[in-house]
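# Need a 3D model of the sequence below.
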Amino acid sequence: MDVKDLKYYVTVVEAGSFSSASRLLHVTQPALSWSIKQLEEELGIQLLERYNHGIEMTPSGQILYEGSKEVLENFARLERSLKTETELYRREIRFGLTTLSSINYMDAFESFRKKYKQYDLIFVQRGSKEIQSMLIQGEIDMALISQPVYFPKLETNANYLKGYYYDVGVVVSHRNPLFNRTELTLEDLKDCEFSMVTKDYAVGNEIPNRCRKLGFEPNIVYQNENWEVVVEHVAAYDSVSVLPYEFSNVLKRNDIKWIKLKDHDVSRFYLQLVTTFDLNNKPEHLLYWRVYNELMAFSQNPLDHYI
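The predicted structure is shown next:
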């Protein structure tokens, strides 16, 4: 007696005839009749009374029917559990990160990789706004983004990570009259030429928006998606830029200075873990919170000792 025989038997009982059951099971009627006969012989009992109009269960057949239903339900549950584990095994996850997050949280993702070997994290490095667009379009699965969330569809599965943020600073050349300042406001920069990262980045969007709210249009003379090229423009042409302060530790040069930006709206950008996964789905829910919890284990912000 095996699971297939029990499935055949239950289907015959519930269909009410061998002909109906054979159509449901996609097997021939003689093969189905032979399977039930073999089951009766193996158990040494008659399971069905056969009539021209159909079949009826014997008392023993009723007992087998009820027990078989339970066995089949348990077997289906086991199959689902095994399928879940199989889906988790060596699953490829496309993960979006900004340049800064790639640098700062490398240890967290390396820890995740070693702990959960069933996942392959494939990193895609872009600006925060572009990453969000890629999530919406299904090009990546999950991302660590900076505020704000630009697409309402992403807000449901976006969670802040306590201690995860970056502060921004103003970059000026050594020839700039503002070079000796220890902090600056955006109003201090209203007569300056700006060199900025593109609008694919949160900073590239939010700094100009904040300037407009403060009553002036920033004079953006140069834009580039590469922050190192932006800094080079600042140094060469005496423009100013607003960039994550952490880059000052990565790019050390004497012809520029990083000055703290003082602004209650845009001086600090908080980070969120966001996904388009269906978190009602057990494997995706489990994966998302595994990533979240691993990041929280590294929640002491590496920028704290710079600012």
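# going forward, measure contacts and count neighbours with C-alpha atoms only.
Fine.
# and residue 273, how many neighbours?
Look at residue 273: counted by other C-alpha atoms under 10 Å, it has 20 neighbours.
# Can you get me the centre-to-centre distance for whichever helix in the chain runs longest and its chain?
As assigned by DSSP state H, the longest helix anywhere in the chain is helix 59-88. In terms of C-alpha atoms, centre = their mean, to the nearest Å, the centre of helix 59-88 is set 33 Å apart from its chain centre.
# Could you identify the helix or strand that succeeds that helix?
Using DSSP states H and E, the helix or strand that directly follows helix 59-88 along the chain is strand 91-97.
# ok so, going back, buried residues of the longest helix of the chain, list them for me.
Under the neighbour-count criterion of 16 or more other C-alpha atoms under 10 Å, helix 59-88 has 61, 64, 65, 68, 72, 88 buried.
# Throw those into CSV and include distance to residue 300, thanks.
Below are the buried residues of helix 59-88 laid out as CSV (distance: C-alpha to C-alpha, whole Å):
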residue, distance to residue 300
61, 65
64, 61
65, 60
68, 55
72, 50
88, 29
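# Nearest to residue 182 among those?
residue 88 (50.7 Å; C-alpha to C-alpha).
# Quick one: residues contacting the closest one.
Shown in contact with residue 88 (C-alpha atoms under 8 Å, 6 or more residues apart in numbering): 118, 119, 283.
# Buried ones among those residues?
Buried among the contacts of residue 88 (16+ other C-alpha under 10 Å): 118, 119.
# In JSON lines: the contacts of residue 88, plus distance to residue 162.
Shown next, in JSON lines, are the contacts of residue 88 (distance: C-alpha to C-alpha, whole Å):
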{"residue": "118", "distance to residue 162": "27"}
{"residue": "119", "distance to residue 162": "24"}
{"residue": "283", "distance to residue 162": "24"}
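# I have a second one here; can you model it like the first so I can compare?
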Amino acid sequence: MDIRQLNYFITLINEQTYTKAASILHISQPSLSAAIKKLEEEIGLILIDRSERQLQMTQEGRILYQEAQKLLHHFEHVSFEMDRLKRQGPLKLSVGLIESSMFFVPDILNRFKQEYRDVRISLLETLSLSDVKNALNNFDIDLAITNQYIHQEDIETIPIYEENLVALIPLGHALSREGPLQIHDLEGEDFIVCKEGFQTREDILNAFSKSGVKPNIQFEIERFETGCTLVEDGLGITVVPENYVRYSNQTNCVIKKVDDANISRIVYLAYDRNRFQPPIVLRFIELLKAFFT
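Coordinates of the predicted model:
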């Protein structure tokens, strides 16, 4: 099994006919058919269900198709990167971020830019678990700073720090005049929380559950900024990372500590452990780790 055979197989599945796939691959239809059969013989599995009139993959074929796509993406990325390094050197770094990471990322970027002045840096918001996975798997980012622990064998997920979550209360609300809150103080209040698929939502709802409190969810959001705006307009209470409000410009609501050991979250560094990592990516990872050591 080699890259050429995998490319033939992927092209056939994408085009759904031997005629179209052979034309794109610039080979004859019999040659393509023979190549697919040879691939099946080499791996000892049937990939195409030939009992169907339309081209259909077997279960084994679907698995190979998914994994082969990743492999070809990786191969193309490495080939491109090697060629670019020969011609230009390392000039680009892409980092996926969550909102609260901006309290430390500029400091690391300043240090990084002192060493690599000519590198163009892309900062992309990758908030949900699917955002992070897709960005890493599709090579949109080199690494991610995320509060999602990624259960994927080829993704390295390293904890870098833990932060408390705090409550944001509208000005003039009865709870704004209280001291530190308990989770049960939020029971019955109109509540604003991240939508499903966001780890912060799970962290918050788990803390509520452990305290025996069911939140009165009225709004589901994607960004903490939206939650803060809703709180400022008196539409409810939300819980956000302490570092987000500490380093943001949101000041028109009351920040309250929540005295509960369960209400916190962990922030991770995530990257593809099997991907070729250029020296600039490895250096950024070193600086990131050093910042929290």
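# where does the TM-score land?
The TM-score (TM-score structural alignment, normalised by the length of the second structure) is 0.61; 210 aligned residues with a C-alpha RMSD of 3.0 Å.
# quick one: which of the contacts of residue 88 of the first structure is nearest residue 158 of the first structure?
Once C-alpha to C-alpha is applied, the member of the contacts of residue 88 of the first structure that ends up nearest residue 158 of the first structure is residue 283, at 17.7 Å.
# In terms of secondary structure, what does the one helix or strand that closest one maps to contact?
Counting by DSSP H and E, the element that carries residue 283 of the first structure is helix 282-296. Secondary-structure packing of helix 282-296 of the first structure (3 or more C-alpha pairs under 8 Å, 6 or more residues apart in numbering; DSSP states H and E): helix 59-88, helix 106-115, strand 158-173.
# let's see it at 10 Å
The contact analysis (3 or more C-alpha pairs under 10 Å, 6 or more residues apart in numbering; DSSP states H and E) places helix 282-296 of the first structure against helix 59-88, helix 106-115, strand 142-146, strand 158-173, strand 268-275.
# export those to JSON lines and tack on distance to residue 40 of the first structure?
Converted to JSON lines, those look like this (distance: least, C-alpha to C-alpha, whole Å):
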{"stretch": "helix 59-88", "distance to residue 40 of the first structure": "9"}
{"stretch": "helix 106-115", "distance to residue 40 of the first structure": "51"}
{"stretch": "strand 142-146", "distance to residue 40 of the first structure": "54"}
{"stretch": "strand 158-173", "distance to residue 40 of the first structure": "58"}
{"stretch": "strand 268-275", "distance to residue 40 of the first structure": "54"}
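# helix or strand for residue 207 of the second structure, which one?
Using DSSP H and E, residue 207 of the second structure sits within helix 199-210.
# how about the following helix or strand past that helix, aligned to which bit of the first structure?
Sequence-wise, the next helix or strand downstream of helix 199-210 of the second structure (DSSP H and E) is strand 216-221. Using TM-score structural alignment, strand 216-221 of the second structure lines up with residues 219-224 of the first structure.
# after superposition, how close is the matching stretch to the second structure?
Its aligned residues in the second structure lie a mean 1.3 Å from stretch 219-224 of the first structure after superposition (mean C-alpha distance after the TM-score superposition for the first structure).
# which residues are in contact with that stretch?
For stretch 219-224 of the first structure, contacts defined as C-alpha atoms under 10 Å, 6 or more residues apart in numbering pick out 189-200, 204, 208, 229-231, 233-234, 239-241.
# how about 7 Å then?
Residues outside stretch 219-224 of the first structure that contact it (C-alpha atoms under 7 Å, 6 or more residues apart in numbering) are 192, 193, 194, 195, 196, 197, 198, 230.
# Next: stretch 253-270 of the second structure.
By C-alpha under 7 Å, 6+ apart, the residues outside stretch 253-270 of the second structure that reach it are 143-147, 155-171, 176, 180-183, 203-204, 207, 231-232.
# mind listing what residue 199 of the second structure touches?
Going by C-alpha under 7 Å, 6+ apart, residue 199 of the second structure touches 147, 148.
# So what does it match up with in the first structure?
Using TM-score structural alignment, residue 199 of the second structure sits opposite residue 202 in the first structure.
# Contacts only, for residue 3 of the second structure.
Residue 3 of the second structure touches nothing, counting by C-alpha under 7 Å, 6+ apart.
# Having no further points to raise, I will conclude here.
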